[in-house]
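Trainee: Quick one, structure for this:
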Amino acid sequence: MQLHDAQAPSDYLPSDLARAIANPLFPQIDALLRSGRHISSDDFQFHQFLSDAYDALDLFYRRYQVELIKAPEGFYYLRPKSTALIGTSMLSELDMLVGKVLCYMYLSPERLANEGVFTQLELLEELSNLADETQLLRMVNQRSGGSDLDKQKLKDKVKGSLRRLKRLGMLTFIAGVEKFSLNESVFRFGADVRTDEDPRAVQLRLIQSGEAIVHDADLPQADALQNNQDSDNEEQLGLEV
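Mentor: Below you'll find the model as predicted:
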């Protein structure tokens, strides 16, 4: 039996896609995107690669029933369809709410005044000011009576949300974990504010009305993730927000 010579990628792939896949950066970028990572202009080299190879890679990922999205703000991420061949995981209600509040903070004048740096304390204060405390505490304990223990648990859960959003490329910790800067990809939580209205006002309305929180029907895996949300492996699969 005669074996045929191995074909080069360019023999059966479009040349622009073959070049993209052959690039030494591709394996790392592909792994990051599949893990749910958002690639913003802060990741200059990766961002430039995706910008140059976008058309070819968009067709590549569509074969997996996944879209390579370039958001209006310029960051890239994978958005799976219901038939996706790449696994997905879901963020919890608290993760979603923290993301919405971070987007609100990103739009604030304080971001410029603070050179883009916020503290965890400032985030907790914004959460308390913008969202109903009872609702927040019930995300930690459905039977919460507002005890100091429940409030401490909420603080711990918010820190966990920050760690998850950091792994998704939405923020960067500074000098430990008490301070962080926000990346443009936090606008993944701001799709609702892309209107002619003042974006900060729209985001505030969504948070205060509870519309910033995803309903159970939109989070079919939320309970499973909530039970394991302190695991280091939560973002091993693609993000679906």
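
Trainee: going forward, measure contacts between C-alpha atoms and count neighbours the same way
Mentor: Fine.

Trainee: tally of neighbours for the nearest residue to residue 58 once chain neighbours are set aside?
Mentor: Among residues not flanking residue 58 along the chain, residue 68 sits closest, at 5.2 Å (C-alpha to C-alpha, 6 or more residues apart in numbering). For residue 68, the count of nearby residues is 20 (other C-alpha atoms under 10 Å).

Trainee: Report the contact partners of residue 68.
Mentor: Contact partners of residue 68, counting by C-alpha atoms under 8 Å, 6 or more residues apart in numbering, are 54, 57-58, 61-62, 76-79.

Trainee: To compare against the first, here's the next sequence to fold:
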Amino acid sequence: MGDSDIIHDMFRVEYKNEYTCYIGMQAPKSAVDMEAAIGVLCGLLHDLYEGPVKLVVFHGITTDFYACDYEYDQAKRTISPVGNQKVDLLLDLILKAPYFSVSMLSGCVEDLGADIAITSDWRIMSETSQFCFASRRGLANVRYTGRLVELIGSFKAFDLIIRRRCIFVNEAMNIGLATAKADNEDFVEAIERHAKNAKKESISIMRHAVRSPASNDIGIERIVGSIAAAN
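Mentor: The predicted structure is shown next:
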């Protein structure tokens, strides 16, 4: 791996080469100020809009890609409305970026980690991985349900969120939530080779084209929002 830098106590950035940036994610309880951490990551992703980087790879630094601690979250990590806006900005930056994105997942993938993973173009899951979109937070805090619908459809998205159900790697592969298993060593390398030779303008156009949601299949956002408001 090339140059590395710790931009916050929650994130570590490494440049494999001129075109590829790896962003390592710590457990959220590692962050002294969660909202500040999200703001720092927003700044990094925005800065990468300019320059040569064409592939961003998110990965977990520890056993889990991103796992929450229930007691810690309840007592110390309530995110303010401004913090929620930062989360929305973070996911929007990933969604609209002129570079490809991959999430390499291990262990628990929940809360903000699940949002980042499904917003990425590809999700590579290890055999120990499990997705959960509403394990330790309210329904109103589950972000980008529209993106989840794009990947697996309205009914499955609704079922996962409302029942707070965990999805393991084999099911995730079957329903389209995961793109590949971690034992496919050539997957990221193949993306990297393609990205290296692509223009950033072309990457941006391509990503927008394949992510356009079906107009009649995004009602899950309204439904989940209504249920959250009623609770």
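
Trainee: Any idea what the TM-score comes out to?
Mentor: Overlay of the two chains. TM-score (TM-score structural alignment, normalised by the length of structure 2): 0.27; 107 aligned residues with a C-alpha RMSD of 5.8 Å.

Trainee: now the strands for structure 2?
Mentor: 4-8, 11-15, 20-25, 55-60, 100-105, 108-110, 122-125, 130-132, 167-168, 180-181 (DSSP state E).

Trainee: got it, and structure 1?
Mentor: 66-70, 76-80, 88-90, 117-119, 171-174, 179-182, 238-240.

Trainee: Just say which of these is most tucked in.
Mentor: Mean neighbours per residue, mean count of other C-alpha atoms under 10 Å, is largest over the strands of structure 1 for strand 76-80, with a mean of 24.

Trainee: could you give the angle of it to strand 66-70?
Mentor: Here strand 76-80 of structure 1 points in a direction 150 degrees away from that of strand 66-70 (axes from the mean of the first three to the mean of the last three C-alpha atoms, to 10 degrees).

Trainee: Reformat the strands of structure 2 as JSON lines; add mean neighbour count and distance to residue 202 of structure 2.
Mentor: Below are those laid out as JSON lines (neighbours: other C-alpha atoms under 10 Å; distance: least, C-alpha to C-alpha, whole Å):
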{"stretch": "strand 4-8", "mean neighbour count": "14", "distance to residue 202 of structure 2": "28"}
{"stretch": "strand 11-15", "mean neighbour count": "19", "distance to residue 202 of structure 2": "22"}
{"stretch": "strand 20-25", "mean neighbour count": "22", "distance to residue 202 of structure 2": "17"}
{"stretch": "strand 55-60", "mean neighbour count": "24", "distance to residue 202 of structure 2": "13"}
{"stretch": "strand 100-105", "mean neighbour count": "25", "distance to residue 202 of structure 2": "11"}
{"stretch": "strand 108-110", "mean neighbour count": "25", "distance to residue 202 of structure 2": "30"}
{"stretch": "strand 122-125", "mean neighbour count": "25", "distance to residue 202 of structure 2": "18"}
{"stretch": "strand 130-132", "mean neighbour count": "25", "distance to residue 202 of structure 2": "31"}
{"stretch": "strand 167-168", "mean neighbour count": "20", "distance to residue 202 of structure 2": "33"}
{"stretch": "strand 180-181", "mean neighbour count": "20", "distance to residue 202 of structure 2": "24"}
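
Trainee: closest one to residue 81 of structure 2 among those?
Mentor: Residue 81 of structure 2 lies closest to strand 108-110 among these, at 20.0 Å (C-alpha to C-alpha).

Trainee: From one end of stretch 7-24 of structure 2 to the other, what's the distance?
Mentor: When the termini of stretch 7-24 of structure 2 are compared using C-alpha to C-alpha, to the nearest Å, they are 10 Å apart.

Trainee: Specify the stretch among the strands of structure 1 that is closest to residue 140 of structure 1.
Mentor: strand 88-90 (17.1 Å).

Trainee: Could you provide the strands of structure 1 in JSON lines, with additional columns for distance to residue 207 of structure 1?
Mentor: As requested, the strands of structure 1 are exported to JSON lines (distance: least, C-alpha to C-alpha, whole Å):
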{"stretch": "strand 66-70", "distance to residue 207 of structure 1": "25"}
{"stretch": "strand 76-80", "distance to residue 207 of structure 1": "24"}
{"stretch": "strand 88-90", "distance to residue 207 of structure 1": "19"}
{"stretch": "strand 117-119", "distance to residue 207 of structure 1": "19"}
{"stretch": "strand 171-174", "distance to residue 207 of structure 1": "20"}
{"stretch": "strand 179-182", "distance to residue 207 of structure 1": "18"}
{"stretch": "strand 238-240", "distance to residue 207 of structure 1": "20"}
